[in-house]
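Trainee: Sequence below, structure please.
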Amino acid sequence: MLDDFLVRAALAGLGVMIAAAPLGCFVVWRRMAYFGDAVSHAAILGVALSFGFQISIFAGVLVMAVGMALLLNLLSSRGHSYDAALGVLAHSALAAGLVAVSLLGTVRIDLMAFLFGDILAVDRGELGVIWAGGAVVLGLILSRWNALLTATLNPDLAHASGINPKRADLVITLALAITIAVALKVVGALLISALLIIPAATARVAARTPEAMAIIAAALGAVSVLGGLWVSFQLDTPTGPTIVCVAAGLFALGNIAQAVRGAAR
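Mentor: Coordinates of the predicted model:
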């Protein structure tokens, strides 16, 4: 069954979504969209370092993503404007990554595949890494769900309940870095944040509880992946961007439905 590249692509997309759906809810609740962009842009520099030092791409991207997240937290704690730090580091990391790739010389890299994803080229080994990474992220979030939710929605209540918000921040940061590392092959560094944010933002319209939002986001993410693969196959369009376009279409439909319901009341 895994000899069919479309089956591997579908499984890869679903493996990413088991991590991206619940994590995306926290990204939306915490208003971390630009934080996710900055960390994902560091993925290209991680790819260049992976080829330069001949290590696993997953390991290189994970190290750079974690490093970028920690650097952002350090700069913001030192009094730098958070928006300014995000802007400087996001664009600097992307530019440095592109320069580093050009300096590799004899190593041939399909840069477009890392920028926008190449889900149709996922092999069995990469599929295993994607599902393992997704399972780790899902386990992290589920094991700390109540603590993460309390620290996100009410930091004062978290303190009173003996929950350390900084530890919650660290869990979210680590989960975000792992998700970016496993999603790079699926949608690329420039579209990872969209896959995190759009299904969660769509689910927010219909959900009544945080748990329901995470479940609905996962379902919408799965529909986006499978629908994007089908549309891409039919129209011969780039698969990663097509998946994001399907997710955006679901977001538009969700908001239109909400507006119609509101007008009918």
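Trainee: CA atoms for contacts and neighbours, from now on please.
Mentor: OK.
Trainee: does Thr173 really touch Gly67, like I thought?
Mentor: No: with contacts counted by Cα atoms under 8 Å, Thr173 stays clear of Gly67, the gap being 10.0 Å.
Trainee: neighbour-wise, which of these two wins?
Mentor: Thr173 (21 against 15; other Cα atoms under 10 Å).
Trainee: so how far is Ile18 from that one?
Mentor: From Thr173 across to Ile18, the span is 17 Å (Cα to Cα, to the nearest Å).
Trainee: for Ser77, same thing?
Mentor: Ser77 sits 32 Å away from Ile18, going by Cα to Cα.
Trainee: Now do the helices in the protein.
Mentor: Ranges of helices within the chain are 5-29, 33-53, 57-77, 82-102, 111-116, 124-143, 145-153, 155-160, 165-187, 192-206, 210-235, 239-264, based on DSSP state H.
Trainee: One more, so I can put them side by side:
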Amino acid sequence: MMILDSFLIRAALAGVGVALAAAPLGCFVVWRRMAYFGDATAHASILGIALALSFDTSVFVGVLAMALIMATVVSTLSGRGYAVDTLLGVLAHSSLAFGLVAVSFLHGVRLDLMAYLFGDILAVGVSDLLVIWGGAILVVALLWWRWSALLTATLNPDLAYAAGIDPKREQLVLTLALSVVVAVAIKVVGVLLIAAMLIIPAATARPFAGTPERMTVIAAITGGASALGGLQLAFMFDTPTGPTIVCLAACLFALSSLKQLFYRA
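Mentor: Here you go, the predicted model:
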């Protein structure tokens, strides 16, 4: 355990753990065009933080519970007369606003709101690492178990029905996994940047991937490289770590986009 005494080692392990959890899920978010869904779930976590601190319980539990509630509400209301993008917009900004208002009522509680909004990877402890890697293993195992069904339901819902697969059940699996990723990633990149770590590595991997499995692997490598490289750059230039990680991921996406443009030309 002595190796974990270094805050940089803990930060690096936390970044890689979040990248491994977010990569396969991020691919499904890109394929299903669920980017705003990730934003809405992440924004709801601020309300979960406020409730957790109010009831003196684990922040992870509060965030996970609120993310699950948001995912359930969206899944229930979508397709019932509400346009999905409108529904997600209302819920995302409303939950963030209610969360920030709820935080303002917390008296006698030391709360670094900026750390929750933009992450504080350098403050990750051993217990946080256990939560992050436990969540990453859970998400990867869940998606591995349901991979074929999830892929079929994503590519062709009608074919999924014909094969005896319920697309709504598979979407529930994805929302459950998304809630876990939000809960474990909040310490590393924060509420406002979680969706970026879900989407950007997957979007970066897309031009280089001939199969869904290869895209997942490349997305994981991209996410891990962004986390480690962003941590190094933040240390060198004394910049906020979470945003620096996302900036590096965005630069990698720009490079992959240039490759795709030149290839088409």
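Trainee: What would you report as the TM-score here?
Mentor: TM-score for the superposed chains, counting by TM-score structural alignment, normalised by the length of the first structure: 0.98, backed by 263 aligned residues with a Cα RMSD of 0.7 Å.
Trainee: Just want to know which of Ser77 and Ile18 of the first structure has more residues nearby.
Mentor: Ile18 (25 against 11).
Trainee: Quick one: map that one onto the second structure.
Mentor: Counting by TM-score structural alignment, Ile18 of the first structure lines up with Leu20 in the second structure.
Trainee: Ala252 of the first structure now?
Mentor: Following TM-score structural alignment, the counterpart assigned to Ala252 of the first structure within the second structure is Ala254.
Trainee: likewise Gly262 of the first structure?
Mentor: Residue pairing (TM-score structural alignment): Gly262 of the first structure is matched to Arg264 of the second structure.
Trainee: picking that back up, name all residues that make contact with the nearest residue to the match of Ala252 of the first structure once chain neighbours are set aside.
Mentor: Counting by Cα to Cα, 6 or more residues apart in numbering, Ala254 of the second structure lies nearest to Thr204, which is 7.9 Å off, once chain neighbours are set aside. Counting by Cα atoms under 8 Å, 6 or more residues apart in numbering, Thr204 of the second structure touches 219, 222, 252-254, 256-257.
Trainee: so what corresponds to Thr204 of the second structure in the first structure?
Mentor: Applying TM-score structural alignment, one finds that Thr204 of the second structure aligns to Thr202 in the first structure.
Trainee: Equivalent analysis for Ala83 of the second structure, please.
Mentor: Residue pairing (TM-score structural alignment): Ala83 of the second structure is matched to Ser81 of the first structure.
Trainee: Tell me how many other residues surround its match.
Mentor: Ser81 of the first structure is flanked by 12 other residues according to other Cα under 10 Å.
Trainee: Quick check: the gap between it and Leu72 of the first structure.
Mentor: Ser81 of the first structure sits 10 Å away from Leu72 of the first structure, going by Cα to Cα.
Trainee: And Asp4 of the first structure, by the same measure?
Mentor: Taking Cα to Cα, one finds Asp4 of the first structure at 41 Å from Leu72 of the first structure.
Trainee: do Leu176 of the first structure as well
Mentor: Per Cα to Cα, Leu176 of the first structure is found 13 Å from Leu72 of the first structure.
Trainee: With neighbour numbers in mind, choose between the two.
Mentor: Leu176 (27 against 21).
Trainee: Please tell me how far the more buried one sits from Ala10 of the first structure.
Mentor: Using Cα to Cα, we find Leu176 of the first structure at a distance of 21 Å from Ala10 of the first structure.
Trainee: What of Ile55 of the first structure?
Mentor: Distance of Ile55 of the first structure to Ala10 of the first structure, computed by Cα to Cα: 27 Å.
Trainee: cool, Ile192 of the first structure as well?
Mentor: In terms of Cα to Cα, Ile192 of the first structure sits 16 Å off from Ala10 of the first structure.
Trainee: Then Ala96 of the first structure?
Mentor: Taking Cα to Cα, one finds Ala96 of the first structure at 32 Å from Ala10 of the first structure.
Trainee: Which of the two has more residues huddled nearby?
Mentor: When Ala96 of the first structure and Ala10 are compared for neighbours, Ala10 comes out ahead with 21 against 16, by other Cα under 10 Å.
Trainee: Leaving out chain neighbours, which residue sits closest to the more buried one?
Mentor: Here the residue nearest Ala10 of the first structure, using Cα to Cα, 6+ apart, is Leu226, at 6.3 Å.
Trainee: who touches the alignment partner in the second structure of that neighbour in this structure?
Mentor: Aligned by TM-score structural alignment, Leu226 of the first structure pairs with Leu228 of the second structure. Residues in contact with Leu228 of the second structure (Cα under 8 Å, 6+ apart) are 12, 15-16, 245.
Trainee: change it to 10 Å
Mentor: 8, 11-16, 234, 245, 248 (Cα atoms under 10 Å, 6 or more residues apart in numbering).
Trainee: cool, Arg110 of the second structure as well?
Mentor: Contacts of Arg110 of the second structure (Cα under 10 Å, 6+ apart): Leu53.
Trainee: Quick check: it vs Asp120 of the second structure, distance?
Mentor: On the measure of Cα to Cα, Arg110 of the second structure and Asp120 of the second structure end up 15 Å apart.
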